[in-house]
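1. no sequence on hand, only this structure:
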């Protein structure tokens, strides 16, 4: 009989001193990060899908691709519309992918995944993300390697919901001095 797996897969707990992080196998997401017990990201249970993509790694594009359409090498591409209500392809191809552990120690974990050529994404990519904790906090390092024969643009993003001190995130307002071009 198969062992039930939580929606976030295996949980990789890393720690150093008073810094601790939990990284998920599915989506290589940052599920928790604390220092001295104080949370620095919004956490969620391993038994639920990450709310609003919390903590997920976004490869090979962050954000949204309107209509799922883009052009590569002069050819139109059509990605699956993973945000159907908005008519968009959202946050890459790996949010629901099982990453394989490539390196693990008490203070770090490196997870690896491959993007195979598929409708809307013609070039294979290998990607890894390394999470490490130390006295300085949390370091996250993303690596992407094109293993195909043609150049392809790509992007990498992360989707942590950062905590603003002890206040609940929903109770905070961010004010920026900004202009548009």
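-> Perfect, I can see it now. Every value quoted in this text rests on a predicted model; they were computed, and no experiment measured them.
2. contacts and neighbour counts: CA atoms only from here.
-> Fine.
3. show me the contacts for residue 181.
-> With contact taken as CA atoms under 8 Å, 6 or more residues apart in numbering, residue 181 is in contact with no other residue.
4. quick one: it and residue 65, what's the gap?
-> 21 Å (CA to CA, to the nearest Å).
5. now swap in residue 152 and tell me
-> With distances defined as CA to CA, the gap from residue 152 to residue 65 amounts to 16 Å.
6. those two: who's more crowded?
-> In this view residue 152 and residue 65 are compared by other CA atoms under 10 Å, and residue 65 has more residues nearby, 20 against 15.
7. put this beside the first:
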């Protein structure tokens, strides 16, 4: 069951489009909002996506079996086995960040297997041994990521499941990389506002010190220009940072909520996720920053960048290992309010 593009629609006018051949990337999401004549486009995508462009530069790339970077592509598992991910663009190579590090896992740039689909929902799987056999031997263990998208009355719901299909422990980290479109709401008109004036709120109290995009292991305070807890304006942000000590909502202890708001019209993009997404990467991509428009990525991760190597040094960075036959389940939601 495969298509170049899957289109989901809901009775309230919501629409989503997914490219299963390009990482099951949900690259368009239009959600209705009170007072708006047309649904609000919540995500940014390159003009030629999904036919062209980089699958990591649009929509919601799905990052598995590791999010962000592994330093030099080298790591050692709990079983003390050493692994080296060859870097490049070949079928048996991991993607490079251009600085000699492996980046974003194996799932974001491969075709997925669509297993279920109806008008409002679609489910697909990425299995290392089946959907990426050339790179499967690079990773310790065989795993499957199942992603189920559904348009609900409140917005978009995504349920994610990781399963260990092999006979050995499966180490992994999981992340999503949504590109939120700015300004929130119509791009023109009296109350459109600008990307620069939109505010960004992420409930994180600290961040990792980075060298070359890779954490040193030290957690540092939020200096000026990094603190997103009180909704600074997007125009003053230039970020590609790993945030930690992320707080759940006081009235919903298992839920983390981040908000992007346009003060010109009061519209907000709200991303809610399971507290298992204990780190949040915030990135201001330069390729969408033009005139009054822009984009910001608020990326829920189950672990920090390079968590497998941090864990080997005794740092609690969220790296996980599944026993044979075990599974891990989590979720996130996106709404326009």
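-> Everything's here; your move. Values in this document were obtained by computation on a predicted structure and should not be read as measured data.
8. and the strands in the stretch 1-150 of the second structure, which stretches?
-> Using DSSP state E, counting those that start in this stretch, the strands of the stretch 1-150 of the second structure run over 6-9, 15-19, 25-31, 40-41, 62-63, 69-70, 74-76, 82-84, 102-103, 113-117, 121-127, 143-151.
9. helices or strands next to the last one in the packing?
-> Right, strand 143-151 of the second structure. When contacts are defined as 3 or more CA pairs under 8 Å, 6 or more residues apart in numbering; DSSP states H and E, strand 143-151 of the second structure packs onto strand 121-127, helix 128-131, strand 156-164.
10. may I see these arranged in a markdown table, with distance to residue 64 of the second structure as well?
-> A markdown table is the format used below for these (distance: least, CA to CA, whole Å):
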| stretch | distance to residue 64 of the second structure |
| --- | --- |
| strand 121-127 | 9 |
| helix 128-131 | 10 |
| strand 156-164 | 9 |
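11. still on that earlier bit, quick one: closest of the strands of the stretch 1-150 of the second structure to residue 185 of the second structure.
-> The closest of those to residue 185 of the second structure is strand 40-41. By CA to CA, the value is 5.3 Å.
12. what residues in the first structure pair up with the closest one?
-> Using TM-score structural alignment, strand 40-41 of the second structure lines up with residues 38-39 of the first structure.
13. hang on, residue 67 of the second structure packs against residue 108?
-> No: between residue 67 of the second structure and residue 108 no contact is recorded; they are 10.1 Å apart, counting by CA atoms under 8 Å.
14. could you tell me the end-to-end distance of stretch 51-60 of the first structure?
-> 20 Å.
15. can you give me the buried ones in that stretch?
-> By neighbour count, with 16 or more other CA atoms under 10 Å as the criterion, the buried positions of stretch 51-60 of the first structure are 53, 54, 55, 56, 57, 58, 59, 60.
16. ok, now stretch 193-212 of the second structure?
-> By neighbour count with 16+ other CA under 10 Å, stretch 193-212 of the second structure contains the buried residues 193-210.
17. can you check stretch 22-34 of the second structure too?
-> Within stretch 22-34 of the second structure, the residues scored as buried using 16+ other CA under 10 Å are 22, 23, 24, 25, 26, 27, 28, 29, 30, 31, 32, 33.
18. pull the contacting residues for the fourth one.
-> Applying CA under 8 Å, 6+ apart to residue 25 of the second structure gives the contacts 18, 19, 55, 59, 60, 61, 62, 108.
19. who's in contact with the equivalent of the second one over in the first structure?
-> Just to be clear, that refers to residue 19 of the second structure. Aligning on TM-score structural alignment places residue 19 of the second structure opposite residue 24 in the first structure. Residue 24 of the first structure makes contacts with 8, 9, 10, 11, 12, 30, 31, as judged by CA under 8 Å, 6+ apart.
20. including distance to residue 74 of the first structure, could these go into CSV?
-> Formatted as CSV, the entries for those read as follows, by distance: CA to CA, whole Å:
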residue, distance to residue 74 of the first structure
8, 37
9, 38
10, 41
11, 42
12, 42
30, 36
31, 39
